[in-house]
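Novice: Have a look at this prediction, sequence included:
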Amino acid sequence: MPVNLKGKSFLTLMDFSKDEIYYLLDLAADLKAKKRAGIRGNALQGKNIALLFEKASTRTRCAFTVACIDEGAHPEFLGKNDIHLGGKEDVKDTARVLGRMFDGIEYRGFKQSMVEELAEYAGVPVWNGLTDVDHPTQILADFLTIQENFGRILKGLRLVYCGDGRNNMSNALMIGCAKLGMHYVIASPASLFPEAALLEQCRTIAAASGGSVTVFEDPFEAVKGADAVYTDVWVSMGEEEKKKEREALLRPYQVSMDLMKASGKDETIFLHCLPAVKEQEVTEEVFEAPFSKVFDEAENRMHTIKAVMVATIGNQ
């Protein structure tokens, strides 16, 4: 059955099937090949895209902007001081106004409920550029990077995440891996294990897809057999007051060369969504090693975000 995502919002990979995720990855790979060949597209010609940012951004903002322009769309950046989102004006009112002027809306901010409310009332597709609990566009970039190293089918691969096991990156990776039948492993202090309900939901999905979700406190035990080792900053945006506490708690989970070698595989790759705080969650040696694919990931944000926009509002 052919995949048709026209008009669909992209809020979380929980809303997408295995076939739909692979469709987006295949489309991203095709769009990447065309860009590398110097072929500009027109799939978004005549489209106007609103980019709503409550949080600062490098990769997400640049990826959406360049992706829009590559395919002929006009991106309009709206920062937290530019509009009245959730302040002077209700979210649903802002959504209904923007939905009458734009063909698609990207939101990067704090509450998942905010992006969900935008999608409910806008009348046009809304794309989640990051919230406190999810980061689905990043996961597409991660999966495209893994495909480029291990082949198209991701089922059965073992991805190990070291660090804060209940942050937005770990949540999003867990959902994505469960959907595709991958083996997702979290190495984290017990106090930072994933939220119980989401963990059980993902384990149920993984059981049906042929994957698994496991949690370890010992990072060296967790990384055994890893195809990819992933980490993220220890202190997320908005949690700066917890910096010293997090650094002390997560120090044993730093991705070092010894930890990478503990996978027991020569082909294990290192991934990071960036920005990285080197010598905290990852050593400089690992970050700069040939097996580090972090800048492939960063580039792939653009290609996968382009795929999401083309699939949901494109001139097909």
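Specialist: Now that the structure is in, tell me what you want to look at.
Novice: C-alpha from now on. contacts and neighbour counts both.
Specialist: Noted.
Novice: And residue 144, how close does it get to residue 205?
Specialist: 21 Å (Cα to Cα, to the nearest Å).
Novice: quick one, which of these two is more surrounded?
Specialist: residue 144 (27 against 20; other Cα atoms under 10 Å).
Novice: Buried residues, stretch 19-34. List them.
Specialist: 20, 21, 22, 23, 24, 25, 26, 27, 28, 29, 31, 32 (16 or more other Cα atoms under 10 Å).
Novice: Also stretch 186-201?
Specialist: Counting neighbours by 16+ other Cα under 10 Å, the buried set in stretch 186-201 is 186, 187, 188, 189, 192, 193, 194, 199.
Novice: now swap in stretch 97-114 and tell me
Specialist: 98-99, 102-110, 112, 114.
Novice: so how far does it reach from one end to the other?
Specialist: OK, stretch 97-114 end separation, Cα to Cα: 15 Å.
Novice: next one: stretch 118-136
Specialist: With Cα to Cα, one end of stretch 118-136 sits 16 Å from the other.
Novice: likewise stretch 286-305?
Specialist: Termini of stretch 286-305 sit 27 Å apart (Cα to Cα).
Novice: do the same with stretch 116-129
Specialist: 12 Å.
Novice: Distance from the chain centre to it, please.
Specialist: 17 Å (Cα atoms, centre = their mean, to the nearest Å).
Novice: roughly how far apart are the residue of the chain most remote from its centre and residue 107?
Specialist: Within the chain, residue 88 marks the point farthest from the mean C-alpha position, 30.3 Å out by Cα atoms, centre = their mean. Taking Cα to Cα as the measure, residue 88 falls 18 Å from residue 107.
Novice: Comparison target, given below:
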Amino acid sequence: MKMPSSSATNLKKEGLRHLLKTQDYTKKELNDILELMAMLKEARKENALPQLFKGKSVAMIFEQPSTRTRVSFETAATMLGGHALFLSPKDIHLGSKESLEDTGRVLSRMVDVIMARVDEHSTVAGLAEQASVPVINGLCDWLHPTQIMADLFTMAEHLPEGKSLSDLTVAFVGDATNVTSSLMFACTKFGMTFKHICPERFKAPQKWVEIALDNCEASGGKLVITDNTDEVAGCDIIVADSFYWFGQEDEKELRLSTFIPNYVVTQELMDKAGPDAMFMHCLPANDTRECTREVMESPRSVIFDEAENRLTAQMALLVYFTHHHIQAPTEATLTMHKDKIEGFLKTL
């Protein structure tokens, strides 16, 4: 019997898009995702989430461990009626026995979304080049777009009275991490003032600065790069992150001695920002390095709201990137296939 050669996943879907970086999306498109996040979060509160990922699967590739990324994607898929598969380096042959290209093509035949948390941006970009399903960047050495969608939503939930997102001034105190870059790009795209406060040695690279300045020209935002912690004065939000990460262990002592104590977010630094300034951190946080436990537990900290909103973001992203491709069968089609298969099974 000749079998059909086409894929059940409908390869080369029209309008296929990936989330490699928020910079690829307009402010309106990012706002659409934020609005979807708000509706899904409200539905979750009412225990009334529509099953918008029913019958679908997301493959979660992890080259790096994560608490929030894994739990949020897996929970989001399940709550929306779908399924998530955890794929560590022990589970797949990515880049070893099987090429990046073949991995992307094979997974596209079996799942509806690929999420990849990887060491290098080229890996997730390579998957997207070959995949015929949406690919979501769960973190790479350059960017962390899913975190930033959660951050933007958290900012929107805690806006100072009378202000919109574009009115905010955000200060990132610390190293030029993948969160720094993603937040810098998103904030300047929305027209905010973004300040990167860090030692000269670890400031944002020129490539990032140029992208952010282009955003500012279009949005009316402002970018400040400085080593002066007094620049936190008047900021609405203070953000911190780890002073070193995977692949930077050999620089650990240099980094800690450079950042500590001047760039640690303390209560004194928060007070310098102002009485209404909020504190954010993507977590995990080290309360003896980049920030203090006092700041983390203060009423001005929204870090656990921010963490919860990783789930809010992942729900929206799974729906946003698959809703165009939903092909709901008619009752007649369901009945036809059911009768056909059951009829065949009776002959066995």
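Specialist: Good, I have the coordinates. Note that the structure is predicted; figures quoted are calculated from it, not measured.
Novice: Give me the aligned partner of residue 74 of structure 2 over in structure 1.
Specialist: For residue 74 of structure 2, the aligned position in structure 1 is residue 65, judged by TM-score structural alignment.
Novice: wait, residue 201 of structure 2
Specialist: Residue pairing (TM-score structural alignment): residue 201 of structure 2 is matched to residue 191 of structure 1.
Novice: three-state assignment of its match?
Specialist: Assigned state for residue 191 of structure 1: helix (three-state reduction, DSSP: H, G, I helix; E, B strand; the rest coil).
Novice: do the one 3 residues further on as well
Specialist: Three-state call for residue 194 of structure 1 (three-state DSSP): coil.
Novice: One more: residue 229 of structure 1?
Specialist: strand.
Novice: wait, isn't it in contact with residue 262?
Specialist: No - the pair residue 229 of structure 1 / residue 262 is not scored as a contact, 10.7 Å apart, by Cα atoms under 8 Å.
Novice: shared neighbours of those two, anything?
Specialist: Residues touching both residue 229 of structure 1 and residue 262 by Cα atoms under 8 Å, 6 or more residues apart in numbering: residue 223.
Novice: who has more neighbours, those two?
Specialist: For residue 229 of structure 1 versus residue 262, neighbours defined as other Cα under 10 Å are more numerous around residue 229 (23 against 17).
Novice: residue in structure 2 matching residue 88 of structure 1?
Specialist: Aligning on TM-score structural alignment places residue 88 of structure 1 opposite residue 97 in structure 2.
Novice: so what corresponds to residue 178 of structure 1 in structure 2?
Specialist: Per TM-score structural alignment, residue 178 of structure 1 is aligned with residue 188.
Novice: now the strands for structure 1?
Specialist: Counting by DSSP state E, structure 1 has strands at residues 48-53, 74-79, 104-108, 126-130, 158-162, 183-187, 212-216, 228-231, 269-272.
Novice: Over which residues of structure 2 does the third one lie when aligned?
Specialist: Strand 104-108 of structure 1 corresponds to residues 113-117 in structure 2, going by TM-score structural alignment.
Novice: Can you name the residues in contact with the matching stretch?
Specialist: So stretch 113-117 of structure 2 is contacted by 57-64, 107-108, 124, 133-140, 318, 322 (Cα under 8 Å, 6+ apart).
Novice: Ok, stretch 147-164 of structure 2 next?
Specialist: Defining contact as Cα under 8 Å, 6+ apart, one finds that stretch 147-164 of structure 2 is touched by 34, 37, 165, 179, 182-183, 186, 236, 276, 282, 302, 305-307, 309-310, 312-313.
Novice: same deal with stretch 10-30 of structure 1?
Specialist: With Cα under 8 Å, 6+ apart, stretch 10-30 of structure 1 has contacts from 3, 5, 115-116, 125-128, 134-136, 140, 143-144, 172, 175-176, 179-180, 303-308, 311.
Novice: Weed out the non-buried ones from the contacts of stretch 113-117 of structure 2.
Specialist: Buried by 16+ other Cα under 10 Å: 57-63, 107-108, 124, 133-140, 318, 322, out of the contacts of stretch 113-117 of structure 2.
Novice: Can you tell me which of the contacts of stretch 147-164 of structure 2 are buried?
Specialist: Buried among those by 16+ other Cα under 10 Å: 34, 37, 165, 179, 182-183, 186, 236, 282, 302, 305-307, 309-310, 312-313.
Novice: Can you pick out the ones from those residues that are in helices?
Specialist: Using DSSP state H, 34, 37, 179, 182-183, 186, 305-307, 309-310, 312-313 are the members of those that sit in helices.
Novice: What residue, apart from its backbone neighbours, is nearest residue 304 of structure 1 spatially?
Specialist: residue 28 (4.9 Å; Cα to Cα, 6 or more residues apart in numbering).
Novice: Distance check, that neighbour against residue 74 of structure 1.
Specialist: With Cα to Cα as the criterion, residue 28 of structure 1 and residue 74 of structure 1 are 20 Å apart.
Novice: Next up, the contacts around the residue positioned nearest the centre of structure 2.
Specialist: In structure 2, the residue lying closest to the centroid (Cα atoms, centre = their mean) is residue 146, at 0.7 Å. For residue 146 of structure 2, the contacting residues are 137, 138, 139, 310, 313, 314, by Cα under 8 Å, 6+ apart.
Novice: one more time with 10 Å
Specialist: The neighbourhood of residue 146 of structure 2, defined by Cα atoms under 10 Å, 6 or more residues apart in numbering, consists of 19-22, 69, 136-139, 179, 182, 310-311, 313-314, 317.
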